[in-house]
Each structure stands twice: as structure tokens, then as C-alpha cells.
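**Q** sequence-free structure coming up:
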């Protein structure tokens, strides 16, 4: 984990992107190192979903991106290591009509199915302007205060047949796993130690008898 953290201090690309206040605040609150990148999943996607989860100094880079496949709808599920309290989501998309019209955010959603997600009330929706710039969208922190995963549902692009995402990032604070009431302390420790083995943990939490 620390080796990725140090990349953000790179002297080349972290100099004058957004000047002092924005860059300093963003990097300090950036949750990149707490994202479980190997288990980031996308549906109807052409490309590797984890490619858009980039370290801070690559947030403006357009070499890697994720594009929708059969149509302009896209689902991206991003799990965290432990739990986080979200303040904002960062998004770089486009160009032009490939920009999402809006994004529905779902905190701790157990499903990745297009049919289910359209009937599920979103935790919050954000409207995305047609811009290739990096945008910061504040979330209602009270609704995102104990988040172990966040799912992004993009119902449509702004005119083009596909949606393209260059970067997704999150600002907030990491709260580890101490505030999860459903599992015991011992199970929480085991989960953290064996994290790569519990991709389906959402299902196991709701199993009868737990």
C-alpha cells in the first residue's frame, strides 16, 4: 500500500494541476489507497474496470479509460478495504457526448444487475456537465458515513452510443472496520487479513443464522 501512496508526491505531475488549495485538500483526503482495486467490477464495459481507479498524480491522465460496450449504460462497483466516510466523488469523463448524463450512487448495494439497480432507489444522484475536466461532486455525508462499497450506475450518455470514464476518485476519511455492527471483532480481523478471499462478503453477511 505505501508504495502507491508515495507516487502522489511525484514532483513532475503534481506541481500545478489545480494550484495549492485544491490539490492539497484533494490529495490529503484521497481514498485511493483504501480502494480494493483488484475487486473493482464493471458491467457492460470494454476494458479493465480498475484502470480508472488511479493514484492522485494520474487523475488527469487519459491513456487508460473505461468505455461502455453494447450501449451507453454502465455499472461500476468499487469496494473499499474497511469502511469509509465519503465527502465527495471525483470524475473525469467524456469527451462531449460520451459524458454520462447523470450518475446514480448506491452505498453498500449488494447487486450488480441492470434490472435490479434500475428499481432500487439511489442513495444519491449527481448530474454531470459535459466537460472533459476533472469534476468534484459533494455527496450527502450522512448517507455515506459507513460505506464498504459504492456502486455507480450510468443510465445514459449525453448523445453518443457509449459512455467513457477516465477517472473515478473519492474524497473522505477511512474509518477501518470498527463500526460495522453485524460482524464480531474476530470476524472483522479475519476479513481484513484474508481480504482477497471474501469477494462475496455482502452475501455472507445476510446469510441466515449470522
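**A** All right, it came through fine. Since the structure is predicted, the reported quantities are computational estimates derived from the model, not experimental observations. Residues are numbered from 1 along each chain as shown.

**Q** could you use CA atoms for every contact and neighbour count after this?
**A** Will do.

**Q** can you list the residue ranges for strands in this protein?
**A** 41-43, 45-46, 66-68, 74-93, 102-107, 124-127, 135-138, 147-154, 164-176 (DSSP state E).

**Q** contacting residues around the last one?
**A** So that's strand 164-176. Strand 164-176 has contacts (CA atoms under 8 Å, 6 or more residues apart in numbering) with 26, 29-32, 34, 52-54, 59-62, 64-68, 81-95, 98-100, 146.

**Q** next up, a structure to set beside the first:
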């Protein structure tokens, strides 16, 4: 499993509470490639991807993920293009199973717990937030342009297992993957050399 360093996010950083749905929108779920989301140490296979819900369903507690053999959970989240992440919200239970610390990693696909020994791009100490009213801002310099996010739940508030009901990501979609765009552009442009046997020579006729 991951090493348990105890470096913390800046204690003086103000963590705003969100009084209503209109203050922040956590809409990047529509740009997550949900079929390819993986969660390590989940007690039920496939449960982890279900916590990435539309914001309006964040109070739904019928779907959640719970850790298996200890308190750690590791989410590997691919996006369908490049995005800019600005904030995160997370909902847990009103007990010791609520996540207490997150470590975030940018553009490191397929991370395992052993990979988490490297320095995180950002670490966040969480409040217990069973209603999802706390917004945790992310570093603009780190998360301005990424295609993959890994989230490690590194600690909870004391229980043997961790339970998560919702993870919301705030930000905006930036652009499609350049390689796909380049291929699409190439295919859309007629290539004369590829069709030279299909295009008849031009014939000039005079109509009387």
C-alpha cells in the first residue's frame, strides 16, 4: 500500500463552504470516461466509478464505494479530452469512515498503491462533509491541462474502512486529444494520391 506521509495542505488556505448549488458547479463528470475508471481496494468491483454522479444526484446514498482491507482507496480517472480542474467536492458518512486526506496526481495513468510513494501534485486535508457543501480549490498551475487524474484517499477519521458517496470535479473542458483531431482532419481532407484511379481526367467539351 502507499506510504503514509504526513505533509499537509497549507493550513492557512481558506476552504469555502458552498451554501447552494448555484455557487459552484461540479459538471466535469460528463467528460470522465466512466467505463475506464478503476478503483483499487474497493470492496465491490465497479462500485468506485458510481460515486462520479451528476451534481443533482450527489445526495443519493444508494450507490457508494467502500474500501476493502484497510482505509485506502485509489481512483484512476481518465477524461475524454484535456480538462482544467479548479476544485473538488467529496461526500462521506457522518462517522470515522469519512475520508480525511486526499493526495492528487496528474496524468499518471494506471497508478498502483506502490506508485503513490512519489510526491503528489496536491494534498488536501478534508473536513467531515456529509452534505457536500465544502469546495476544495485546486492549484491552477498544476491542473490547468490534464487528461487523467488519480485520487488517493490516504486517511479517514478513524474507522478501519473508508466510505465515499460522491466525488465532484469542478472545472472546464479544454480540447479533444490532439492525435484524434489530427486523424479526423486528415481523413476529412480529400487525398488526391489515394484516389487517383477513382477520379476521371477532366474533359472539356463544347456544347452546341
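**A** Thanks, I have it. In this text the structure is predicted, and so the values were computed from the model without any measurement.

**Q** so who does the residue opposite residue 55 of the first structure in the second structure once aligned touch?
**A** For residue 55 of the first structure, the aligned residue in the second structure is residue 54 (criterion: TM-score structural alignment). Counting by CA under 8 Å, 6+ apart, residue 54 of the second structure makes contact with 26-27, 29-30, 168.

**Q** still on that earlier bit, for PyMOL, what selects the buried ones among the contacts of strand 164-176 of the first structure?
**A** In PyMOL syntax, the buried subset of the contacts of strand 164-176 of the first structure is picked out as below (16 or more other CA atoms under 10 Å):
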select buried, resi 26+29+30+31+32+34+52+53+54+59+60+64+65+66+67+68+81+82+83+84+85+86+87+88+89+90+91+92+93+94+95+98+99+100+146
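
**Q** would you format the contacts of residue 54 of the second structure as JSON lines with distance to residue 132 of the second structure included?
**A** What follows is these, written out as JSON lines (distance: CA to CA, whole Å):
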{"residue": "26", "distance to residue 132 of the second structure": "11"}
{"residue": "27", "distance to residue 132 of the second structure": "14"}
{"residue": "29", "distance to residue 132 of the second structure": "16"}
{"residue": "30", "distance to residue 132 of the second structure": "19"}
{"residue": "168", "distance to residue 132 of the second structure": "9"}
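
**Q** pick the one among these closest to residue 151 of the second structure.
**A** Residue 151 of the second structure has its nearest neighbour among the contacts of residue 54 of the second structure in residue 168, at 11.9 Å by CA to CA.

**Q** what about that closest one, neighbour count?
**A** Residue neighbour count, defined by other CA atoms under 10 Å, stands at 22 for residue 168 of the second structure.

**Q** got it, and the one 5 residues further on?
**A** When neighbours are defined as other CA under 10 Å, residue 173 of the second structure has 19 of them.

**Q** with the one 10 residues further on instead?
**A** Look at residue 183 of the second structure: counted by other CA under 10 Å, it has 10 neighbours.

**Q** and what of residue 159 of the first structure?
**A** Neighbours of residue 159 of the first structure under the rule other CA under 10 Å: 14.

**Q** please enumerate the helices of the first structure.
**A** Assigned by DSSP state H, the first structure shows helices spanning 2-7, 19-29, 114-119, 185-193, 201-205.

**Q** what does the first one contact?
**A** Read that as helix 2-7 of the first structure. With contacts defined as CA under 8 Å, 6+ apart, helix 2-7 of the first structure is touched by 33, 55-57.

**Q** quick check, nearest of those to residue 188 of the first structure?
**A** When the contacts of helix 2-7 of the first structure are compared against residue 188 of the first structure (criterion: CA to CA), the nearest one is residue 33, at 19.2 Å.

**Q** which residue in the second structure lines up with the closest one?
**A** By TM-score structural alignment, residue 33 of the first structure lines up with residue 30.

**Q** and its match, what does it touch?
**A** For residue 30 of the second structure, the contact set (CA under 8 Å, 6+ apart) comprises residue 54.
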